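S.K.: Coordinates for the following, if possible.
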Amino acid sequence: MTQQQTTDEPHAPEPQLSLCFSSTRRGARLARRLAVEQFTEWTGLAPDSGTAHAVALVTAELASNAITHGRLPGRDFRLTLLLLPQAIRIEVTDTRPERPVRRPGALSASSDAMSGRGLLLVTAYAERWGSESRDAYTKTVWAEVPVPPGTPRG
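M.R.: Sure, this is the predicted structure:
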């Protein structure tokens, strides 16, 4: 079956992209840039739009957490993007399922700490977010950034 929609199909599959990146700062930076580029290609929104900035920020935070807290030497993290009817879903999968994600209220970052607030930003920019372990070897943290109504898709 090709990726093109046929007239017999009632609904086309959601646009999706999934790639692996090295668990390094460079890998996280590339994931952020790719997420914005793919989002703007799917929607036609400008890369400097508010929604594209939100996609960049959420992707950067999730990728940063994956390389900081979910990294095993020699293992990559996976970025998956799905364009949903009213949001873009950003998923970052790492190789440390035994390290659960703590909700922002459970974090104990002091007011002068240099880190520890990333998930607060994700909470502010994402409509909803969460995490799940789909198997014994990985953990996926996901967030859905709302897309303005009437935005072209695909």
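S.K.: Please count neighbours and contacts with C-alpha atoms only from this point.
M.R.: Fine.
S.K.: Let me know the secondary structure of the residue nearest to the spatial centre of the chain.
M.R.: Geometric centre of the chain, nearest residue: residue 90, 2.6 Å, by Cα atoms, centre = their mean. Following DSSP: H, G, I helix; E, B strand; the rest coil, residue 90 is assigned to strand.
S.K.: To compare with the earlier structure, here is another sequence to fold:
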Amino acid sequence: MTNPATPTAHSDRALHDARTFTQRFSSTPRGARLARRLAVLQLDRWGIPLASDLSGAVAAVVAELSANAVTHGLVPGRDFELVLTRAPGAVLRVEVSDARGDRRPPASGSLGRPGHADDAGRGLLLVEALADRWSVHDRVPVGKTVRAELDLPRRPQHP
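M.R.: You can find the predicted model right below:
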């Protein structure tokens, strides 16, 4: 039996191979735009081309989560944070954290459909459509993190 606190060779390799990008941005519309632009540039550095469907999906997810952090998670004087994590052959994780833990979105799968006249409420529907999973987590010491995960396409195996 393996002690859960003891990393195995497989988990050591996965952690070593994982790539992470972390950046804080001002809680402004300009900060949200910059987060989206830097996210797709980072994906390109990781070998996910700018014009690919995956890059476009991540750009839309980052844009929506960043806009929500600026609009609904704003605490004056506090930034929001973007973390992208890529584990080879597995998942691309997008996490956007803000300092407002009291304003949480509804749980994944329980989003209501906005009416035609509503001018808000569509962003997380887009995230739900593009991401394979999304969830909300408490952020220590304060705030929340909205996490969206996109499964990476498997590359064809060559004989």
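S.K.: Drop the TM-score for these two in here.
M.R.: After superposition, the two chains reach a TM-score of 0.85 (TM-score structural alignment, normalised by the length of the first structure), with 142 aligned residues with a Cα RMSD of 1.9 Å.
S.K.: distance of the residue nearest to the centre of the first structure from residue 73 of the first structure?
M.R.: Distance, residue 90 of the first structure to residue 73 of the first structure, by Cα to Cα, to the nearest Å: 24 Å.
S.K.: what do you get for residue 62 of the first structure?
M.R.: Per Cα to Cα, residue 62 of the first structure is found 18 Å from residue 73 of the first structure.
S.K.: Have a look at those two and say which one is more surrounded.
M.R.: residue 62 (27 against 8; other Cα atoms under 10 Å).
S.K.: what's the matching residue for the more buried one over in the second structure?
M.R.: Pairing criterion TM-score structural alignment: the partner of residue 62 of the first structure within the second structure is identified as residue 65.
S.K.: What residues does that match make contact with?
M.R.: Going by Cα atoms under 8 Å, 6 or more residues apart in numbering, residue 65 of the second structure touches 96, 123-124, 146.
S.K.: Tell me where the second structure has strands.
M.R.: Assigned by DSSP state E, the second structure shows strands spanning 19-25, 80-86, 91-98, 133-138, 144-151.
S.K.: counterpart of the fourth one in the first structure, which residues?
M.R.: Same thing as strand 133-138 of the second structure. With TM-score structural alignment applied, strand 133-138 of the second structure matches the range 128-133 in the first structure.
S.K.: again with the second one
M.R.: On the basis of TM-score structural alignment, strand 80-86 of the second structure is assigned to residues 77-83 in the first structure.
S.K.: average gap between the matching stretch and the second structure?
M.R.: Aligned to the second structure and superposed, stretch 77-83 of the first structure gives a mean residue distance of 0.4 Å (mean Cα distance after the TM-score superposition for the first structure).
S.K.: which outside residues touch that stretch?
M.R.: 14-23, 31, 35, 42, 63, 66-67, 71, 88-95, 153-154.
S.K.: From these, list the buried ones, please.
M.R.: Among these, those scoring as buried are 20-23, 31, 35, 42, 63, 66-67, 71, 88-95, 153 (criterion: 16 or more other Cα atoms under 10 Å).
S.K.: Test my guess that residue 103 of the first structure contacts residue 117.
M.R.: No. Residue 103 of the first structure is beyond contact range of residue 117, at 10.5 Å (criterion: Cα atoms under 8 Å).
S.K.: Give me the more crowded residue out of the two.
M.R.: residue 117 (16 against 11).
S.K.: The more buried one -> the second structure?
M.R.: Aligned partner of residue 117 of the first structure by TM-score structural alignment: residue 122.
S.K.: In contact with that match: list those residues for me.
M.R.: Shown in contact with residue 122 of the second structure (Cα under 8 Å, 6+ apart): 113-114.
S.K.: and what of the one 3 residues further on?
M.R.: When contacts are counted by Cα under 8 Å, 6+ apart, residue 125 of the second structure touches residue 111.
S.K.: Map residue 99 of the first structure onto the second structure.
M.R.: That one, residue 99 of the first structure, aligns with residue 103 by TM-score structural alignment.
S.K.: Look up how far residue 145 of the second structure lies from its match.
M.R.: For residue 103 of the second structure, the distance to residue 145 of the second structure equals 11 Å [Cα to Cα].
S.K.: With neighbour numbers in mind, choose between these two.
M.R.: Higher neighbour count among residue 103 of the second structure and residue 145: residue 145, with 27 against 13, using other Cα under 10 Å.
S.K.: The more buried one contacts residue 104, correct?
M.R.: No. Residue 145 of the second structure is beyond contact range of residue 104, at 9.4 Å (criterion: Cα under 8 Å).
S.K.: Fine by me, thanks again.
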